[in-house]
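could you work out the structure for the sequence below:
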Amino acid sequence: MLGVWLLAAWIAPPLRAEDGYDLWLRYRALAPEHADAYRAAASQLVAGDATPTQAATRAELLRGLEGLLGAAPPLSAAVTRPGALIVGTPASSPLIARLGLQTGGLGREGYLIRSVVVDGHAATVIAADEDIGALYGAFHFLRLLQGGQPIARLDVRERPRLQRRVLNHWDNLDRYVERGYAGQSIWDWHKLPDWRDPCYTDYARANASIGVNGTVLNNVNANAQILTPMYLEKVAALAGVFRPYGIRVYLSARFSAPIEIGGLATADPQDPAVRRWWRDKADEIYRHVPDFGGFLVKANSEGQPGPQDYGRSHADGANLLAEALAPHGGIVMWRAFVYSHEEPEDRARQAYSEFVPHDGAFAGNVMVQVKNGAIDFQPREPFHPLFGAMPSTPLMMELQITKEYLGFATHLAYLGPMYEEVLKADTHARGKGSTVARVIDGSLHRYALTGMAGVANIGSDRNWSGSHFDQANWYAFGRLAWNPALDARAIAEEWTRMTFSNDPAFVAPVVEMMMGSREAVVDYMTPLGLHHLMGRGHHYGPAPWVEGGPRADWTSVYYHRATREGIGFDRSASGSNAVAQYAPPVARRFGDVGRVPEEYLLWFHHVPWDHRMRSGRPLWEELVHRYARGVDYVKRMRATWDGLGAHIDGERHAQVAAFLAIQQKEAQWWRDASIAYFQTFSGRPLPAGQAPPPHPLEHYKALQFPHAPGDGR
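The predicted structure is shown next:
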């Protein structure tokens, strides 16, 4: 037996250690059965390099094919053998022009991948109307190879469903990342513009591979210094690195910048001097960055300055900046994450109340950027009522990729199902089938501008996102921003194959783990519609007891409203009536305690502890069951991962295993602390078979974490 083991070890040496830097663009050698077929289909490469984007496309194909197949195909100007790969546009490639492919309707970013015959030889062509489309097509072709997909009879026609697919970096100029769990900001502002770190190019490659075409470089809690000449030179340097990959830079603009760096006495959007200052500033920016995308703005929210400081509306503020950007083709992304200084009856109502009255008043180059839910990136929220409520104003959905409320970097929580959940939600704005996806892609209300934004989870850690599995959320965001109709499970499988292994014995269990992971986090953190139960400020760990402080709506007790009688926030017609902000069919369903989906029960209703759930259990027992179910799922993920060590390198396997151990410990903490607290209200015993928390409630309440990462400081 020992001899057999030694022979196996000699035949299959340990896999080479990897640190995750290559993301899903690893291009590791394929199994022989795939590599041989692909070599025959990529026997030569016909691709130009007359422009920076063409050069980037050719370089990526050579890099990818060499890694996957063991050798890069020779470059050629003509098809001289079977299996040529031809890449370009009708304008850049006489071969593609001669083929007469129907590239009309692809737009600037679309592409074709087609099996063709050229001069009697079978070939594959990647064709587009513009260079950036050809680059996207090249990444698609490499994705097929990485996943071991058949390429003999290709007929792919792709174009993005959304125009603006943008990462929002909450990065400060001192390199601190608000809600960042992967080290410092990757932007080394001090060394720019003279030192352009090679990771900037790799960042651009990774984003282009999933179709991301924009990046907001700085925090929405903006520092006006980013608009000064010194920083604009640095911004221009980054824009130059990103440009070949189709990525525009955007900046978060501080509304009070005319005062702070402009020497004006006011930032009133109706003041002529203020309007002139912003026009001049836009002209200056475009001299540095001719393809500058525009401004992202957080105004009159969480203490940020804005137009309401001067008695003006959000439309007045957005239109001020839109006027300055319009001559250059820039846009304004005006965030709808707002709440007033006055203590609200229900914070979930505020964005709708502030924005819907101004529908149609925003300039044509303004998008209102709306979070997926009305509170703040909770593990689960019903879709934001603004979707479908502003037919005359383009709405851009904002998703969080960094896991501020979902366990930071150490908890495995694949967010594809979460994104898919909100995209498929039906607003009923124009009858059944008025999904959020149809709102943001413009097909429902015929928006001229469309887009999706994701709050980035990228930092200076070698693996980019703090953990290997968090890379999947960056990947899923890009793929769904390109096409909101894609399937989260299919995306997870793509990512797993490209990032780890094509072996079905590895892929199937890992994808299964991923698909249930977010639901597990909901279970052990915020089951049945509970929300905002995290630690104050840093948002780390359970703290349903948080109360007091400057604002009631910054506390946990404001949201769960637990009493001896029951638990939950009444947003029905008998409570805050937040349900009235939804279309009538949705409002009737959410507002009826007998019809509301149980995952939103305590979001919309305050119900007795003995309320009978669909499982037959009373609410208290169902709540305890959900907490335990979440912990058990993490235990099963650990066991699954422990059995997969032979399929991937030891370095990455060990880090994931360590993080899953942290997740199990912290999931148990969430379960125990939450039960200990809520039992003081329910007054009911634990269900049979459920272990009591190992510590009294005061132990959990006394825990302090002054240096938890990612706080806004």
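
hey, let's count contacts and neighbours off CA atoms from now on
Fine.

for the stretch 351-500 of the chain, which segments count as strands?
For the stretch 351-500 of the chain, the strands defined by DSSP state E, counting those that start in this stretch cover 366-371, 395-400, 451-455.

structure for this one too, so we can compare:
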Amino acid sequence: MLRPVLTRLLISLMACLLPALAPAATLADEDGYDLWLRYIPLEQPLADTYRPQATALVTYGDSPTLKAASDELHRGLKGLLGQTPASTLTDGAIVIGTIAQAPIPTLNITLPDNPEAYAIRKVTLNGKSVTLITGHSDQGVLYGAFAYLKTLQTGARLTDVTDAPRVKLRVLNHWDNLDGFVERGYSGASIWDWWRLPDLKDPRYTDYARANASIGINGTVLNNVNSKADSLTLPYLHKAAAVADILRPYGIKVYLSARFSAPIELGGLPTSDPLDPAVQKWWQDKTAEIYAIIPDFGGFLVKANSEGQPGPQDFGRTHADGANMLAAALKSHGGIVMWRAFVYSHDNPADRAKQAYDEFVPLDGTFADNVLVQVKNGAIDFQPREPFHPLFGAMPKTPLMMEFQITKEYLGFATHIAYMGEYFEETLRADTGHGKIGAATVAHVLDGSLHGYTLTGIAGVANIGTDRNWSGSDFEQANWYAFGRLAWNPHDSARAIAADWAKLTFSRDDRFVTPVTDLLMSSRETVADYMTPLGLHHLMGTSHHYGPAPWINDLPQPEWNPVYYHKADRDGIGFDRTQTGSDALSQYAPRAAAKWANPKTTDERYLLWFHHLSWDHKTRSGRPLWDELALTYTRGTSKVTDMRRTWDSLRPFVDARRHQAVAQNLKIQETEAVWWRDASLAYFRSVSHRPLPAGAPEPAHSLEHYQSLRFPYAPGDPGR
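Prediction:
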């Protein structure tokens, strides 16, 4: 008799729970194209709590940028509220225009002294109660319009807002080649259709501009840092100009990567020596030609004397000599030079992590005032975890800009979920030790407050391609979004940004947002655990950087070989960067270096980055290093399984198409995480000659099997 009673109770309980577990209606499939600008109708009862009375939209001014702001508001309000606003001034209207545009000056709005600043205010204008979106410039108004729409989309209360970017240049670096191939790209071909430009202007370019403007990005470098001189020829300049025309109303300037040997390759000169008058004149003439075609051209990005690229050192000159020559050509036009500090040379026996510091610190104060030295977040190469680059804080007389990698060259490509916002924040909040505690972080270097830089910048290597969802997978969009938000304000919260992205991209429901935010915030650490735990680095396969290959030791340049970085043998593992090793640690300020100097006090996430230790070294858990390494690999794989379960539980909140796409990628991630664990432990066991500890499973295959794997057609591989 109890079984029917229990059955009825269970049915009743499920009937009560189901409304709480699932949205009321089946969600329409989406393909990810709209990114975080979906503008889907506000659901009840949320809409009643923050629905604006947007019965009208009035624009004061008629510039292309104000039209872009007005068009976006029309698009957003129609999608969110289901109504197209009228154009007459009524109570509840939205009014946009610059702070100098009549009749807005009568309102006495105060803004920060920043041309991109904006304000959103509830005001009375001509006797009507309206929402005003204003700024010093049309671009500021555009940013305010996007901020207003984000407030509606995320369900926040409408309040008075004043904001301005903390960093002047917020730039995407496209590693796109003229043939459409994207180096380290995992989302299809280049979005720039160089073959059909300038005649074919893809509407996708406008949507690209909208997406970037919505997160405050104001510049884009169209071509690869490993550039072709052809990018500076007249036909390609006209193609770049066509793109610039589309991006301009959205406040986005176009930049180009410049090949340092272009005077030889294009100009027929016998040299590209930056101190040669003929070379200087060639660049002056070429720069004038560019500005005649693209009047608001931003300037040049340069990779020189790195990985075989030509540069001033080929002629016995310095990086400053090369950068200043280009800066002089750009100066009268208002352009800038972004000179990359990613340099290392096969004939330099020093620790690769030291080379940029050694080359650039002696040049501090010698660069022209329109030069930014662009520094990667770490001293090696966008690894799953790196300590911040020692150059930050060490060049007080030279503006440094950050180079983050949004595309995940070393973090599972577009397949694995790894939220880079958490990584960016980790770097930005790192204490450089070059000033007062709390005011000397990497972010304080970048926003200019530590050293008084007036020219500031942050760059991100783009993860954008022709894939319908732009980034190769839906969760990759979060990294593009987080980059823009943190470039605007490097002191922002990665967790808050992740929550906003989840609301904008999928669902405003807290039952979805909270677990997805938690998943995002732990995801990069998960990848580091199963790829490069405890501070190991550069263990990836040759050239393509796909999959584990800690055994490689036969490449011509020592620093291309994974064994160079882990130095594992029968006695121990790790790279000694203390005084007893390469002494790279001495490049950091004493306060920063102190936390890494002693293996007993080092954050174990960086342990093997700075120390070579015995396999028996006792870790904080009490386990020997070998056991800790094996169990950290294993923990990483288990966390991916947890991510899969979390995502599966969120099925009711996501349309079926995107839920399935993410689920499939998570399955791939789980499989590849196990591969990383098994292959890595098979190799390290072969050199340590130690058994796996309890809790670390036996590898599925032999070491020889893993060593035999080849990937000649991996995406994004420049060497394929």
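
hang on, the earlier thing: in a markdown table: the strands of the stretch 351-500 of structure 1, plus distance to residue 331 of structure 1 and mean neighbour count.
Formatted as a markdown table, these follow (distance: least, Cα to Cα, whole Å; neighbours: other Cα atoms under 10 Å):
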| stretch | distance to residue 331 of structure 1 | mean neighbour count |
| --- | --- | --- |
| strand 366-371 | 6 | 26 |
| strand 395-400 | 12 | 27 |
| strand 451-455 | 11 | 25 |
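
which one, of these, ends up nearest to residue 223 of structure 1?
Within the strands of the stretch 351-500 of structure 1, the stretch nearest residue 223 of structure 1 is strand 451-455; the backing value is 17.7 Å (Cα to Cα).

tell me which of the strands of the stretch 351-500 of structure 1 lies nearest to residue 1 of structure 1.
Short answer: strand 395-400, nearest of the strands of the stretch 351-500 of structure 1 by Cα to Cα, at 51.7 Å.

mind telling me what element the alignment partner in structure 1 of residue 518 of structure 2 is part of?
Taking TM-score structural alignment, residue 518 of structure 2 has residue 512 as its aligned residue in structure 1. In this structure, residue 512 of structure 1 sits in helix 504-525 according to DSSP states H and E.

how far apart are that helix and its match in structure 2?
Compared with structure 2 after fitting, helix 504-525 of structure 1 has a mean deviation of 0.6 Å; criterion: mean Cα distance after the TM-score superposition for structure 1.

and the very next helix or strand once past that helix, how far from the chain's centre?
Sequence order places helix 557-560 as the next helix or strand after helix 504-525 of structure 1, per DSSP H and E. Distance of helix 557-560 of structure 1 from the chain centroid (Cα atoms, centre = their mean, to the nearest Å) equals 27 Å.

over to stretch 55-73 of structure 2?
That offset, for stretch 55-73 of structure 2, works out to 30 Å (Cα atoms, centre = their mean).

what's the answer for stretch 408-427 of structure 1, then?
9 Å.

endpoint to endpoint, that stretch covers what distance?
30 Å (Cα to Cα, to the nearest Å).

thought residue 108 of structure 1 was touching residue 130?
Yes: Residue 108 of structure 1 is within contact range of residue 130, at 5.6 Å (criterion: Cα atoms under 8 Å).

more neighbours: those two, which one.
A side-by-side neighbour count of residue 108 of structure 1 and residue 130, using other Cα atoms under 10 Å, places residue 130 first with 22 against 15.

contacts only, for the more buried one.
Listed by Cα atoms under 8 Å, 6 or more residues apart in numbering, the contact set of residue 130 of structure 1 reads 89, 108-109.

repeat that for 10 Å
Residue 130 of structure 1 makes contacts with 53-54, 88-92, 103, 106-111, as judged by Cα atoms under 10 Å, 6 or more residues apart in numbering.

distance to residue 359 of structure 1 added to the strands of the stretch 351-500 of structure 1, as CSV?
As requested, the strands of the stretch 351-500 of structure 1 are arranged in CSV below (distance: least, Cα to Cα, whole Å):
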stretch, distance to residue 359 of structure 1
strand 366-371, 10
strand 395-400, 11
strand 451-455, 18
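
distance check, the spatially most central residue of structure 2 against residue 299 of structure 2.
The centroid of structure 2 falls nearest to residue 406 when counting by Cα atoms, centre = their mean (3.1 Å). Distance, residue 406 of structure 2 to residue 299 of structure 2, by Cα to Cα: 22 Å.

go on, residue 176 of structure 2?
17 Å.

so the two - more neighbours on which side?
residue 299 (29 against 26).

contacting residues around that one?
Residue 299 of structure 2 touches 221, 253-258, 287, 290-291, 326-327, 329-331, 333-338, 370-371, counting by Cα under 10 Å, 6+ apart.

relative to residue 179 of structure 1, how far out is residue 659 of structure 1?
In terms of Cα to Cα, residue 659 of structure 1 sits 19 Å off from residue 179 of structure 1.

look at those two and report which has more neighbours.
More neighbours surround residue 179 than the other of residue 659 of structure 1 and residue 179, with 23 against 18 (other Cα under 10 Å).

show me what that one lines up with in structure 2.
In structure 2, residue 179 of structure 1 lines up with residue 184, judged by TM-score structural alignment.

what does residue 632 of structure 1 give?
Checking TM-score structural alignment: residue 632 of structure 1 goes with residue 638.

check contacts around that match.
526, 530, 632, 670, 673-674.

kindly reformat the residues you listed as JSON lines containing neighbour count and distance to residue 126 of structure 2.
Converted to JSON lines, the contacts of residue 638 of structure 2 look like this (neighbours: other Cα atoms under 10 Å; distance: Cα to Cα, whole Å):
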{"residue": "526", "neighbour count": "25", "distance to residue 126 of structure 2": "57"}
{"residue": "530", "neighbour count": "28", "distance to residue 126 of structure 2": "62"}
{"residue": "632", "neighbour count": "21", "distance to residue 126 of structure 2": "65"}
{"residue": "670", "neighbour count": "22", "distance to residue 126 of structure 2": "61"}
{"residue": "673", "neighbour count": "29", "distance to residue 126 of structure 2": "63"}
{"residue": "674", "neighbour count": "22", "distance to residue 126 of structure 2": "66"}
